[in-house]
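>>> With the input below, show me the fold.
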Amino acid sequence: MWGLLTLILATALSAAVIRGMLRLAPHVGLIDHPGEHKQHVHSTPFVGGFGVLAALLLAVGMLLWLLPAQSLAWASLAVCALVMWGVGLADDRWKLSARIRLVIQAGLALLMVYGGGIVLVDLGDPLLIGALSLGIIAVPFTVFGVVGCINALNMVDGIDGLSGTVAAGTLALVALVTLGAGDGSGHLLAMALLGGVAGFLWFNLRFGSQHRARVFMGDNGSMMLGLLIAWQLIDITQGEQPLVPPVVALWMFAVPLIDTLAVMARRVWLGKSPFSPDRHHLHHLLQRAGFRVEHTVTIIGSLHLGLGLFGLLGAWLGVPDALMFAGFVGVFAVYLRFTARPWRFVPMLRRLHRSLHLTPALNCGVFFGNSSLEHVEQINALVAPELKDNTVFRTRLYEYRGDPEHAGRRYAVVQIVVDEDIAPLAYQSLYMRLLQRVMRPDRNAFVRGYVTRDPANERRAEHRTPHADERRGERRVGRCELLEESFTYVQNGRIVDEQVNQRAHPQGHNDAAAPRADLARELR
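Okay, here's the model as predicted:
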C-alpha cells in the first residue's frame, strides 16, 4: 500500500517539478546546447535530475517518519544524493574534470559505507571455492563498485529516453525483489525512485506527438541515479539474509555494465584511453544500422529488463552462483566479440532491422520495385490524398537498362521533405500501407522503406583490395536510368502544384536523396 502510494506521489511530484524547471531553466542557464560530441540539434534544458531528486527527498521524508530508528542511514542517503546531484549539475553547467568527479564519487561511496552501512562484504560463491568474503578490501571494493555503477549509467545516457528506461528497469526489479521479501523500506525507496524516473520519462521519451525530448536528465540526474541504484543493489545483496545472491546484481544492471566494460576494453585494445569518448556504445551501433531512437530505446530497455529477469529467475530457482556468474561472463564475451568489430556488427544489425520491417532512422521515403505504373503523376495521385498537412514530396521513377534479366522493369522512390524533428515515421507508415494496398494486385511488385546508403557503415568503404569474387558479387550488374522526377506540393490532401521533369540524366539506383538544404533550394 505504501509502495503504490509512494509511486503515485513521486511520479506527480517529479513531473510537477520538471514542468516548473522547464520555465525557469532558460533564465538560470540550465540549457544543454548542441556541439562537440552531442547529437541533439536543439538547445534542451537538463533539469530531469530535479524531478528525481524531489522524489528521493519525498522518500527520505517518509522513511524518517516511518522508521526513525534508522535516521542516520536515511540522512546519509539524502546527503549522498544531494551532493552527487550538485556535482552533476556543476558538471552540466561548467564541465568539471574527470578527476574531480571521480574523487567526489569515491568520497560519497565512503559516506555510504560509514554513514549508511552499505558495504560489499560478501560476493557469494562465484568461483566454486566457497563463500568469497572481501575482508579488509571490502571498503575499497565497494568504492570501486559504486563509482563504476555511477559512470556506467552516465555513459549510456546518449539518446532520448535511454538512461531513464534502463534505470527504470533496474528499479522495477529492485521493487519486485523487496516486495517479495517484505523489505518495506527498500521497497518504498525503489518505488519513489521509479516514480521520479517515470515523471522524467514523460518529458524525455519520444511518443505520440512528442518527437524529441523536452528535457534531458543531465549528469545531475544520471550520476545521482547511478549512486542510488548502487545503494539499493548492495543493500539487497548483503547482510545476514540477503534478498538475492550478489551475482544477481550483475544481471539486474547488465546492459550499462556490459556496454561500459566492452567499450572500455575496445578502447584499450586500440591503444586509447579507456575514458576517451567514441561512438561505439550499443545505442550508437543500433542507430548506425538504421534503428530510430524509439526502436533503439525499446530494444535496449527490453534486453536490459530481460537479462535482469533472467538473473532473478536463476536466483529463485536456486541456480548456483558459479553458474550464474559464468553465464554473465559468457554474455559479456559474446557482446564484446560482436561489438569489438562494428564494421561487421552493424551490417548484421541492419539485416535484423530489415527483417523486422522497421522504419529507418532519419528516413521518410518508400521504395517499391517492379512497378507497373508508368508515370510519376500516377504515383503522386495515389500518395497526395493521404497527406493532411501542407507538404512537399519528391517522386523519382527509374528503369533498369543493360541487364537482360531485369531490362524494362521499373521502380520508384517517394521521398517526403520534412524536418527530421517532426518524425516522418507516421508519413512513411502511411505510404507503406497505401502503396502495399495499391500494388497488391501486381504480384511482382514489392514495397519497403527506403534508406540512403551510409558509406561509413559499408564494408566496401574499408581501405583494402577486395577479392575478385567478392568484387564481382557486390557489383551492381544492372544499370538504371531516371525516367521522370517530380516535386509535388500538397495542401490538405490536394495537389496544388506539380513540377515534372521528363527523362532526366541517367543515374545509378543508389543515388542518395539530395541533401535537405539543396532540395529546399530546388523547391524554391
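>>> Going by C-alpha atoms from here, please, whenever you check contacts or count neighbours.
Fine.
>>> check which helix or strand covers residue 266.
helix 254-269 (DSSP states H and E).
>>> helices or strands up against the next helix or strand after that helix?
Per DSSP H and E, the first helix or strand lying C-terminal to helix 254-269 is helix 282-288. Under the contact criterion of 3 or more CA pairs under 8 Å, 6 or more residues apart in numbering; DSSP states H and E, helix 282-288 touches helix 293-316, helix 342-355.
>>> Please identify the deepest-packed of those.
Comparing the helices and strands packed on helix 282-288 by mean neighbour count (mean count of other CA atoms under 10 Å), helix 293-316 comes out on top with a mean of 19.
>>> Next, the structure of the following sequence, for comparison with the previous one:
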Amino acid sequence: MLNYIFDILIKAGADVDALKLTYATAVPFVLSALLGWLFVPRVLLISRKKKLYDIPDARKVHKQPIPRLGGITFFPVLLMSFCLSIGIWMLMHLYGGFTQVYILIARFIMLAVGMMVLYLTGVADDLIGVSYKDKFVVQILCALLFPLSGLWIHDLSGLFWLHEIPAWIGMPLTVFLVVYITNAINLIDGVDGLASGLCSISLFTLGMAAAIKTQYLFCMISFSMLGVLLPFWFYNVFGNAEKGKKIFMGDTGSLTLGYLLSFLLVYMASLDKMGFPRGMLLMGFSTMIIPLMDIPRVMMARVREGRNPFTPDKNHIHHKLMRTGMKPFWTMVTLLVVTVFLIAFTVITVKLEVDKTLILVVDILLGVMLHLIIDHFIAKKEKQKK
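Prediction:
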C-alpha cells in the first residue's frame, strides 16, 4: 500500500530525493510530536497522583513542587517514532542513504543499549536519588560502547592543526567527550526551557545537515527526538504550576538527551565516509558551546573556593543572568539567541574555510565576552542595591 502511494507520487512528477528528504524530516518529527502530546499530560497526571515532585530549595529557581518526570517520555517516544519511520521507509523501498547497513545496525543497537542504561539511571535518580560518583561511572561505561562499536573520532579536521589521530588518542577522547556532553546538558538544566531549547536547536541543526547530505537514517533519529521535545518544551515553559500543568525533564531527560547528542556529534565527526564536511566536528560543538564552556568555568570557581568541583551551586550562566535582574524566561531566550548566533558564525566561517583553530578561539573569546558583560551588569545591579 505504502509502496503503491510512493509510485503514484513518482508518476505524478514528484522528485524522489525531495520525497526522501521530506519523509526523513517530517514523518519522524510528526510521529514524535503526536506521541509526546499524548504521553506528557499523562506523565503529569501520574506524577501528581503519586506526588513525584521536585521540591524547591535554596539552589533552585522554582518556588513550589513541580513534577520532574517529563524526561521519562523521551526514550520510549524516540524508539517508537524512529522504528516506525524506518519500518515505513523500508516498506516503501526508499533505501537511499542506508550504506553499510550492518555497521549502522550495530552502532544504533549500541546507542539504544547505552541510552537505556542512562535512562534507567536517570529514573532512579529522579525517584530515589543516585550519587554523582555512581552516575559518573555509568556514564563512562555507556561512553565505552561507542569505540566498542567502532565509532570514535579519527580526525580533528585541522583543529589545533591536527588531522588524523591514532586510536589510543581518539578512543579516550571520544569517551571523554561523551561524558562531558552528557554532563553539560544535565548541568545546564536549571531554567525552564533552556536545556530542551538548546538541545532542540542542536538537533535541528544536526538533522538538517544530515538531510542536506542525504544521511536519512541520521536525520530520522535527530527529528524523532526533536519532535518529543516540542510538547515537553511547551509544558515546561508555558505550563501553569498552580494548575498542575508544569513539568521538568529531570535527570532521566537530560542524561538521555546528552547521550544522544554526543552520539550524533561523534558520528558526524568520525571518518565513516558519511559525506559530512570535515568541519562538522566544530560546527556540531558550536550548537552546545554555552553549556560546554560553562562546566570548566563553574568547576574552577568551586576549586578556588575550596569546594568539591562536583557539588551543585548557583554559579551557572543562567544563574548569573538572573542575578542581573533578568527574569527566567528572558534568561532562556537570551541564551538561545546567543547560541543561534554562535552557530551561524561558526557555520559561515567554516564554509569560508577560515582556520578551524582560529574559529574555536574566537568562539571561546565570544563566550568570555558574554560572561564579562554579565559580570558588569551584576556589579551594576549590586551597586544600585547599596
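>>> Give me the TM-score for these two chains.
Laid over one another, the chains give 0.83 as their TM-score (TM-score structural alignment, normalised by the length of structure 2), with 349 aligned residues with a CA RMSD of 2.5 Å.
>>> about what we covered before: can the helices and strands packed on helix 282-288 of structure 1 go into JSON lines with extra columns for distance to residue 8 of structure 1?
Converted to JSON lines, those look like this (distance: least, CA to CA, whole Å):
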{"stretch": "helix 293-316", "distance to residue 8 of structure 1": "22"}
{"stretch": "helix 342-355", "distance to residue 8 of structure 1": "37"}
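>>> and of those, who's closest to residue 278 of structure 1?
Closest to residue 278 of structure 1 of those is helix 342-355 (CA to CA; 12.3 Å).
>>> chain center to the longest helix along structure 1, what's the gap?
For structure 1, the helix with the greatest residue count under DSSP state H is helix 2-28. Between the centre of helix 2-28 of structure 1 and the centre of its chain there are 23 Å (CA atoms, centre = their mean, to the nearest Å).
>>> how close does residue 495 of structure 1 sit to residue 380 of structure 1?
As judged by CA to CA, to the nearest Å, residue 495 of structure 1 and residue 380 of structure 1 stand 8 Å apart.
>>> overlap in contacts of those two?
Residues touching both residue 495 of structure 1 and residue 380 (CA atoms under 8 Å, 6 or more residues apart in numbering) are residue 488.
>>> quick check: stretch 491-500 of structure 1 aligns to which part of structure 2?
Aligning stretch 491-500 of structure 1 against structure 2 (TM-score structural alignment) gives no matching residues.
>>> Please name the nearest non-neighbouring residue to the residue nearest in space to the middle of structure 2.
Among the residues of structure 2, the one closest to the centroid is residue 199, at 3.6 Å (CA atoms, centre = their mean). What sits nearest to residue 199 of structure 2 in space, not counting adjacent residues and going by CA to CA, 6 or more residues apart in numbering, is residue 257, at 7.2 Å.
>>> SS state for that neighbour?
helix (DSSP: H, G, I helix; E, B strand; the rest coil).
>>> Quick one: map it onto structure 1.
Aligning on TM-score structural alignment places residue 257 of structure 2 opposite residue 225 in structure 1.
>>> Quick check: that match vs residue 47 of structure 1, distance?
14 Å.
>>> circling back: and the longest helix of structure 1, which residues are buried?
By neighbour count with 16 or more other CA atoms under 10 Å, helix 2-28 of structure 1 contains the buried residues 3, 6-19, 21-22, 25.
>>> Can you tell me how far residue 212 of structure 1 is from residue 163 of structure 1?
According to CA to CA, residue 212 of structure 1 and residue 163 of structure 1 sit 15 Å apart.
>>> Those two: who's more crowded?
Set residue 212 of structure 1 next to residue 163 and count neighbours by other CA atoms under 10 Å: residue 163 wins out with 28 against 23.
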